[in-house]
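Undergrad: based on what follows, work out the 3D shape:
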Amino acid sequence: MSESRLSPNLALNQAVARRQAAGESLIHLGFGEARLPVFPPLAERLAEGSAHNAYGPIHGGEEVREAVAGYFGRRRLPTSPDQVIVAPGSKPLLMAVQLVVDGDVIIPRPAWNTYAPQAALAGKRAFGVPIPQDCGGIPDPALLRQEIRAARGYGHDPRIVVLTLPDNPTGTLAGPERIREICAVAEQEDLLIVSDEIYRDITHDATTPFLSPAEVAPHRTVVSTGLSKTLAVGGWRIGAMRFPDGPRGRRIHDAVAAAASEIWSTLALPMQQVARYAFSEPPEIRDRLAASARLHGAVAREVHRIVTGAGALCRPPTGAFYVYPDFEPLRGHLAGKWGITDSPSLFQHLFDTYGVVVLAGHHLGDDEGALRFKMATSLLYGDTRARQQESLEAADPLRLPHVRDVLTRLEESFVKMTS
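TA: Predicted structure coming up:
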């Protein structure tokens, strides 16, 4: 058996929780959780559904799949309920695709730290292709074609490419032209596109164009989504997947359903009641999504200002709730003053010296020698539900003392490290 390790972000979150419980004051930016209170109507639907304790259909009930189909349809992806499977989170659905679709996997580099381990668990090779200069979440289209052909030359068999729109870890969104370029490569090389769109409803500017690869290459694109990020119910584990129409999509859909029947059986019926309500998007859900996106954008932009002000390079965040700074311009200073020479030592210095917790870039497939890391800005809204709700409702959350104080401490930490 090959060596198995805990997911680095989950392991880090557990370590931080232990140290905080022991009384340490930490700025935790290492875990991608939307740290907001549960929206009361969601809790009401969960309570109403709690009497349902049967298993239910493997794919999910007809009503919840109709709601998910409507959600996609309102996003220019006409969908029938038969194209949808709901599950306890999008993570098992993504894993199931790896189990049932043949071939190796191409992922962006850096990327969410689960894609590569899932490929390995499925007995596949994961090939990381660097992201473009302008955005993350996709392999650079020109390099993608080169990597595919080089891999095939060595006897490997890449057949899947994974995209994240918007991106974790860079907090950026690939534009329509980039998506069309990726889809063109997928058509030429006969790749299945797995489009992870769990952050789709967290774009910081409502006018930002979003093009799903399922609009460009509908016959070869699987789309995953969920409620963990947009509605801050990660621990409830509610995910959904849309499969292509036609014979190929039906084969993948049926194979994923077969895997589900042996792994998770079904999404719990109380959670299906929550999902049915949320994916139907009544006005109060739309308002909540808009308020959350505004908060995520405001704080992410401020953290971007802080790290670039300290001398880092960083793509401006446009979606999700992350920034991904690169301290390469300060390599000489950081090495000479602090002995920081790579991703692990940069992480350790921030943690031990300033109590700033990030997720080191090498855990995301980045070069270990690089000076890059992920910051989850969604953990900066307050340490109580009342403060988090206040942040969500504020016209300018950056002026709230509990938000401003932690941002000031963060800025002071980077100034000390880089001056």
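
Undergrad: for the rest of this, base every contact and every neighbour count on C-alpha atoms.
TA: Will do.

Undergrad: ok, now which ones touch residue 237?
TA: 87-90, 227-228 (C-alpha atoms under 8 Å, 6 or more residues apart in numbering).

Undergrad: highest neighbour count among those residues?
TA: residue 87 (26 neighbours; other C-alpha atoms under 10 Å).

Undergrad: so residue 368: helix, strand or coil?
TA: Classification of residue 368 using DSSP: H, G, I helix; E, B strand; the rest coil returns coil.

Undergrad: swap in the one 5 residues further on?
TA: Secondary structure for residue 373, judged by three-state DSSP, is strand.

Undergrad: correct me if wrong: it contacts residue 361.
TA: Yes: counting by C-alpha atoms under 8 Å, residue 373 does reach residue 361; the two are 4.3 Å apart.

Undergrad: here's the other one to compare against:
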Amino acid sequence: MDYGKFVAQRAKNIEISTIRYFFSMVKEVEGAISLCIGEPDFVTPSHINLAAVKSLEDGHTFYTANAGHYVLRKEIADYLNRRYGLQYNPESEIIVTVGASQAIDVVIRTLIEPGDEVLIPQPSFVAYGPCTILAGGKPVYVPTYLEDNFVLRADVLEKYITPRSKLLILPYPNNPTGAVMTKDELKSVAEVVKKYDLIVAADEIYSELTYGVEFTAFAGIEGMWKRTVTINGFSKSYAMTGWRLGYIAAPEGLAREMLKVHQYNVACAATISQYAGIEAMKNGDDDIAAMREKYDERRRFLVKSLREMGLECFEPKGAFYAFPSIKQTGLSSEEFAKRLLWEGKVAVVPGSAFGKNGEGFVRLSYATSMENLEEAVKRMKEFYKGTLKCRGRHP
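TA: As a prediction, this is how the structure comes out:
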């Protein structure tokens, strides 16, 4: 049977994530070390798990409100105010979602009509473009560069704006580069946003994971609260990937419309996850600090090691990724990643998975044990030496 004739063209126009492709390939290589997936290697803190168990024992197995349990929304609003000085009404301006991924989809589908353009810095997380296409919109990729520390430059952004531009995705701290934008850099972007009357979706899922720099919420930039939809979640900062819990914070006029899309999509996030989220928001600050310290230790080790073996590597200031250049090997990022996996038994993600501007780089996640990182670095060093010798060069 020809199922192709039944499938919408929008679905045909998107591809399976390259990240998942390489993650799946790891299983085929015995003894391989995976630095592919951006998932904390820490188990969810026990007090969060116990709160979830207690919710079951207390009989909290029913739907919550579509927007989420009010107590959780109140805790999220308090957290955003406490950490970033942002004020949201938990009754009408917070929506609890099934992870930040669903939040991204809800935001784009609510705002984008066929033909609208979505401005997406590149390289960046793989979901923004496909979600735009599925909403009938057009992704417009705005390049960022190593020489600019992979931040979005306001003057470059302006060159890509057209009369069809409606939404800017602002994904900082950034996946895959680890780049963080300063307050002054965000202010420059804010001027462009005002000039061209744009809405911003600030994906700030890594906001708690910065190293030696202060995170600035885009909604906190003067004049931007009313133009910003903040997307965040529990996966990265609290090591709660499997709980699938995120949230949207937006002005009431936008949140009200997004709630409609959300309620017909999933009704509500899992109740057990929401009770876990309440505990995380109330008592999880120390957990974040402890994990961030470990990530920072790994970050410094990995960047130093990559540079010592001869790879140019921008110093990531956020998230838990390193994004070294592999251009001098003469290999494409995908060929490098495949050969490193099969010959060196280390799995990384080719930079091309994150867009054209990611070509020539690979992404390594340091959300794994120091033991794994140390062994992975040894294997990479041998592989890298071999690739240079094949080209008649010396490391």
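
Undergrad: ok so, going back, and residue 373 and residue 361 of structure 1? Which one has more around it.
TA: Just comparing residue 373 of structure 1 and residue 361: by other C-alpha under 10 Å the higher neighbour count belongs to residue 361, 29 against 26.

Undergrad: so which residues of the stretch 201-350 of structure 2 form helices?
TA: Here the stretch 201-350 of structure 2 has its helices, by DSSP state H, counting those that start in this stretch, at 252-266, 271-283, 285-308, 333-344.

Undergrad: tell me which of those sits most buried.
TA: helix 271-283 (a mean of 21; mean count of other C-alpha atoms under 10 Å).

Undergrad: Three-state assignment for the equivalent of residue 362 of structure 1 over in structure 2, please.
TA: In structure 2, the residue equivalent to residue 362 of structure 1 is residue 352, according to TM-score structural alignment. Classification of residue 352 of structure 2 using three-state DSSP returns helix.

Undergrad: just residue 156 of structure 2 next, same as before
TA: helix.

Undergrad: quick one: contacts for it?
TA: 142-143.

Undergrad: what residue of structure 1 matches up with it?
TA: Looks like residue 156 of structure 2 aligns to residue 143 there (TM-score structural alignment).

Undergrad: quickly find the element holding the counterpart of residue 60 of structure 2 in structure 1.
TA: Alignment note (TM-score structural alignment): residue 60 of structure 2 maps to residue 52 of structure 1. Using DSSP states H and E, residue 52 of structure 1 falls within no helix or strand.

Undergrad: any chance of the helices of the stretch 201-350 of structure 2 in a markdown table with distance to residue 105 of structure 2 as columns?
TA: Putting those into a markdown table (distance: least, C-alpha to C-alpha, whole Å) gives the following:
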| stretch | distance to residue 105 of structure 2 |
| --- | --- |
| helix 252-266 | 9 |
| helix 271-283 | 20 |
| helix 285-308 | 26 |
| helix 333-344 | 27 |
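
Undergrad: of those helices, which approaches residue 43 of structure 2 most closely?
TA: Nearest to residue 43 of structure 2 among the helices of the stretch 201-350 of structure 2 is helix 285-308 (10.6 Å), distances taken as C-alpha to C-alpha.

Undergrad: by how much does that closest one deviate from structure 1 on average?
TA: Averaged over the aligned pairs, helix 285-308 of structure 2 sits 1.4 Å from structure 1 after superposition, using mean C-alpha distance after the TM-score superposition for structure 1.

Undergrad: gap between the match of residue 156 of structure 2 and residue 273 of structure 1?
TA: 44 Å (C-alpha to C-alpha, to the nearest Å).

Undergrad: contacts only, for residue 157 of structure 1.
TA: 103-104, 151.

Undergrad: return the member of those residues nearest to residue 406 of structure 1.
TA: Checking the contacts of residue 157 of structure 1 one by one against residue 406 of structure 1 (C-alpha to C-alpha), the nearest turns out to be residue 104, at 42.9 Å.

Undergrad: can you tell me what that closest one aligns to in structure 2?
TA: So, by TM-score structural alignment, residue 104 of structure 1 is matched to residue 117.

Undergrad: wait, the match of residue 362 of structure 1 sits on residue 335?
TA: No: taking contacts as C-alpha under 8 Å, residue 352 of structure 2 lies outside contact range of residue 335: 10.6 Å.

Undergrad: what's stretch 260-270 of structure 1 aligned against in structure 2?
TA: Using TM-score structural alignment, stretch 260-270 of structure 1 pairs with 262-272 in structure 2.

Undergrad: run the chain-centre distance for that stretch.
TA: The chain centre lies 21 Å from the centre of stretch 262-272 of structure 2; the measure is C-alpha atoms, centre = their mean, to the nearest Å.

Undergrad: can you check stretch 404-411 of structure 1 too?
TA: Using C-alpha atoms, centre = their mean, the offset of stretch 404-411 of structure 1 from its chain centre is 25 Å.

Undergrad: that stretch: average distance to aligned residues in structure 2?
TA: With mean C-alpha distance after the TM-score superposition for structure 1, stretch 404-411 of structure 1 averages 3.6 Å from its match.

Undergrad: ok, back up a step: count the residues that sit near the match of residue 60 of structure 2.
TA: Residue 52 of structure 1, neighbours per other C-alpha under 10 Å, totals 13.
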